[in-house]
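Visitor: sequence and predicted model, in that order:
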Amino acid sequence: MTDHPQIPAALDLETVRVVLQRLGITAETLGHPMRERDVPTFADYIDRVSEAVSAGTRRAYTSYWRRIRDAWGERRLDEPTPLEIKHLAEQVKDNAVVRSNSRGGRTAAEHTIAALRCLYSHATADGYVDESNNPSIRVPKPRRLASTRRALADSQLVQIIETAGITGNDPHLDSLLLRLHTETACRRGGALALRPVDLDRAQCLIRLREKGETVRWQPVSPTLMQHLVRHHQDRDTSGDRRGPLLRYLNGQPITTRRYDYLWQRLGAHLPWVAAQQISTHWIRHTTLTWVERRFGYAVARAFAGHNGRSDAGTTSTYVRAHLDEVAEALAALTGEPHPLTRRTSQT
């Protein structure tokens, strides 16, 4: 009786051998799974992911993907260990370019890990790496230090605006930029992406497209709307209403270099601007702080265009501010009535 249980097992094994032979699968193939040979190298996969992600993600990670390619270009995605990833992040941190606002390379290390997580998230979705074997999620990002940005004093903002309006090779453009950021608290990307077609002149609204592919309508004062329309009429002769709105005197669209030039110039005239590394984002802090102090957190959150679920908890779902409330805050900020506030008062 002890021999009978072995007979079905032997027959089953022989059946498996026959099936494998018909499929053309040998013992050598089983010892070297095809999946390992299919896993791409970093050099190959970085190019593929770069073509698939958004322009903003590509811009943020390209320099870090370049460093990953230089270090591991010929290695497969499933080869590096968490320890190797941590070591690479530390190397990038140590070799980070030292600028006046540098913070010891912590941001470079954080972005290196984030760039790897982006690669591995796609590799997991493509089936090249099991989620349980993703080495990038086992390496913690460096803890972020508290931001040194803060709201500017009224006198400081006045000095910045006045200096921009009387210096440089295009005071009109720089004054328009500062007013745009002061009224809307938009980011640089939102201003650079602004197009003539994004202007709603009747309701004094502009359509902002910012990071995370967010799109929102933001109130502006009638005065700013007039300046934006006139700027487009004077500097854009292409007739393309879907092209960039903000342009140089020669009609070419501005880039981030205009902001760099603006703040370098302001720093040369106002030493405290250079010492504290003031930038456009400080104006965003200034406007949103002013709005929050006078109109509350919900209005400030809507003014900023924040719509994430993790930045204010579930309560924000029930206390969300509306566009007319943002317009009311803007009217108080600029001292000009806004079409949306007049419409609200009439109803």
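Guide: Thanks, I have the structure now.

Visitor: rest of the way, CA atoms for contacts and neighbours
Guide: OK.

Visitor: quick one, helices of the stretch 51-200 of the chain?
Guide: Under the criterion DSSP state H, counting those that start in this stretch, helices of the stretch 51-200 of the chain are mapped to 55-72, 82-94, 106-126, 154-166, 171-184, 188-192.

Visitor: so how far is the shortest one off the chain centroid?
Guide: Which is helix 188-192. The chain centre lies 11 Å from the centre of helix 188-192; the measure is Cα atoms, centre = their mean, to the nearest Å.

Visitor: quick revisit: and the helices of the stretch 51-200 of the chain: which comes nearest residue 44?
Guide: When those are compared by Cα to Cα, helix 55-72 sits nearest residue 44, at 9.1 Å.

Visitor: in addition, the following structure is provided for comparison:
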Amino acid sequence: MEIKQLAERIKGQAVVRSNSRGGRTAAENLITALRCIYRYAVADGHVAEDANPSLRVPKPRRLASTRRALCDTQLAELVATAGMTGNDPQLDSLLLRLHTETACRPGGALVLRPIGLDRTQCLIRLREKGETVRWQPVSPTLMHHLIAHGDERGANGDAHSQLLRYRNGQPVTRRRYDYLWQRLGKHLPWVATQQVSTHWIRYTTLTWVERRFGYAVARAYAGHNGRSNAGTTSTYVRADLNEVARALALLAGEAHRLETTNQLGVE
């Protein structure tokens, strides 16, 4: 009862923002944190497993996400505005192209390293949440600009340093994304009203891939190759890297070195 009452109090005291959902996430995070603490307490023998009170408090049910795929016109407006405004349009344009082609998360872009660029096969190594590591196809154009960006702004040629940097050589942080979307929101009111973020680009790319190449390819494109609630069938219909490259080639309008027809020869 005490945990439940605390969750309700935290829910009521949550900071109200334009995208707030009544403090549900704050309450969920509290219960998750308490479950973590009690899990360690059980492991260390301070609390009996059947006496763990945090497990008897349900988390608030998550509401459906308000994110959605952007239309072609909206995506074009974002790219055009990012390339004509701000203090580093070259960097912002590169970020948007990177996320549009790969559907990667900001965390994956920020840990991209020069050593993770396979120039021969046009692949980049993405390290994302859950300690996942995967190779993702990119267009020759994007690879060219990533290499040029690293050569111009790199940390003295250190292949293990962060690739994405400001003009002064300092590594890009998540604050660049905050600045980018705040700026785009000032120029494009619908961006601010709908709270558009980098994750909307991920939605856009993966929706486009799923509609044209099916669920298996979209799942591989997103890097969702682990366990999920998608059903046992997903274990047997995994897409390979060549199929992801084929989808990327159509998306970017450029041939890719790994592009092939799939094993069934379906066009």
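Guide: Cool, the structure landed. The shown structure was predicted, so the numbers you read here are calculated from the model rather than taken from an experiment.

Visitor: quick one: residues contacting the equivalent of residue 81 of the second structure over in the first structure.
Guide: The alignment partner of residue 81 of the second structure in the first structure, by TM-score structural alignment, is residue 163. Residues near residue 163 of the first structure by Cα atoms under 8 Å, 6 or more residues apart in numbering: 266, 269.

Visitor: how about the nearest residue to the aligned partner of residue 201 of the second structure in the first structure, chain neighbours excluded?
Guide: Under the alignment (TM-score structural alignment), residue 201 of the second structure pairs with residue 283 of the first structure. Take residue 283 of the first structure and drop its neighbours on the chain: the residue closest to it by Cα to Cα, 6 or more residues apart in numbering is residue 182, 6.0 Å away.

Visitor: same thing with residue 138 of the first structure?
Guide: In space, and not counting its chain neighbours, residue 138 of the first structure is closest to residue 82: 6.2 Å by Cα to Cα, 6+ apart.

Visitor: circling back to that earlier point, quick one: contacts for the match of residue 201 of the second structure?
Guide: Residue 283 of the first structure neighbours (Cα under 8 Å, 6+ apart): 151, 152, 181, 182, 185.

Visitor: do you know how far the residue sitting nearest the centre point of the first structure is from residue 192 of the first structure?
Guide: Most central in the first structure under Cα atoms, centre = their mean is residue 211, positioned 4.3 Å from the mean C-alpha point. Remark: distance between residue 211 of the first structure and residue 192 of the first structure (Cα to Cα, to the nearest Å) = 12 Å.

Visitor: residue 36 of the first structure now?
Guide: 44 Å.

Visitor: more neighbours, these two?
Guide: residue 192 (20 against 13; other Cα atoms under 10 Å).

Visitor: now for that one: what does it line up with in the second structure?
Guide: In the second structure, residue 192 of the first structure lands on residue 110 (TM-score structural alignment).

Visitor: over to residue 300 of the first structure?
Guide: Using TM-score structural alignment, residue 300 of the first structure sits opposite residue 218 in the second structure.

Visitor: what about its match, how many neighbours?
Guide: 24.

Visitor: in what helix or strand does it lie?
Guide: Using DSSP states H and E, residue 218 of the second structure maps to helix 215-222.

Visitor: starting at the chain centroid, how far to that helix?
Guide: Chain-centre distance of helix 215-222 of the second structure: 14 Å, with Cα atoms, centre = their mean.

Visitor: once aligned to the first structure, how far is it on average?
Guide: Average distance, helix 215-222 of the second structure versus aligned residues of the first structure after superposition (mean Cα distance after the TM-score superposition for the first structure): 0.3 Å.

Visitor: touching, residue 208 of the first structure and residue 216? I think so.
Guide: Yes - if you go by Cα atoms under 8 Å, residue 208 of the first structure and residue 216 touch, sitting 5.4 Å apart.

Visitor: the more surrounded of those two?
Guide: residue 208 (25 against 14).

Visitor: SS state for that one?
Guide: strand (DSSP: H, G, I helix; E, B strand; the rest coil).

Visitor: got the contact list for it?
Guide: Counting by Cα under 8 Å, 6+ apart, the residues that residue 208 of the first structure touches are 186, 190, 191, 193, 194, 198, 214, 215, 216, 217, 218.

Visitor: what about the residue nearest to the second one when sequence neighbours are not counted, how many residues nearby?
Guide: Nearest residue to residue 190 of the first structure, sequence neighbours excluded (Cα to Cα, 6+ apart): residue 210, at 4.8 Å. Residue 210 of the first structure has 20 neighbouring residues, counting by other Cα under 10 Å.

Visitor: just tell me what residue 210 of the first structure corresponds to in the second structure.
Guide: Correspondence of residue 210 of the first structure to the second structure, assessed by TM-score structural alignment: residue 128.

Visitor: my guess is its match contacts residue 110. True?
Guide: No - counting by Cα under 8 Å, residue 128 of the second structure does not reach residue 110; the two are 9.7 Å apart.

Visitor: what residues are up against the counterpart of residue 95 of the first structure in the second structure?
Guide: Under the alignment (TM-score structural alignment), residue 95 of the first structure maps onto residue 13 of the second structure. Residues counted as contacts of residue 13 of the second structure (Cα under 8 Å, 6+ apart) are residue 23.

Visitor: look up how far residue 22 of the second structure lies from residue 13 of the second structure.
Guide: 10 Å.

Visitor: would you list every one of the strands in the second structure?
Guide: All strands of the second structure, identified by DSSP state E, fall at 117-118, 123-128, 132-137.
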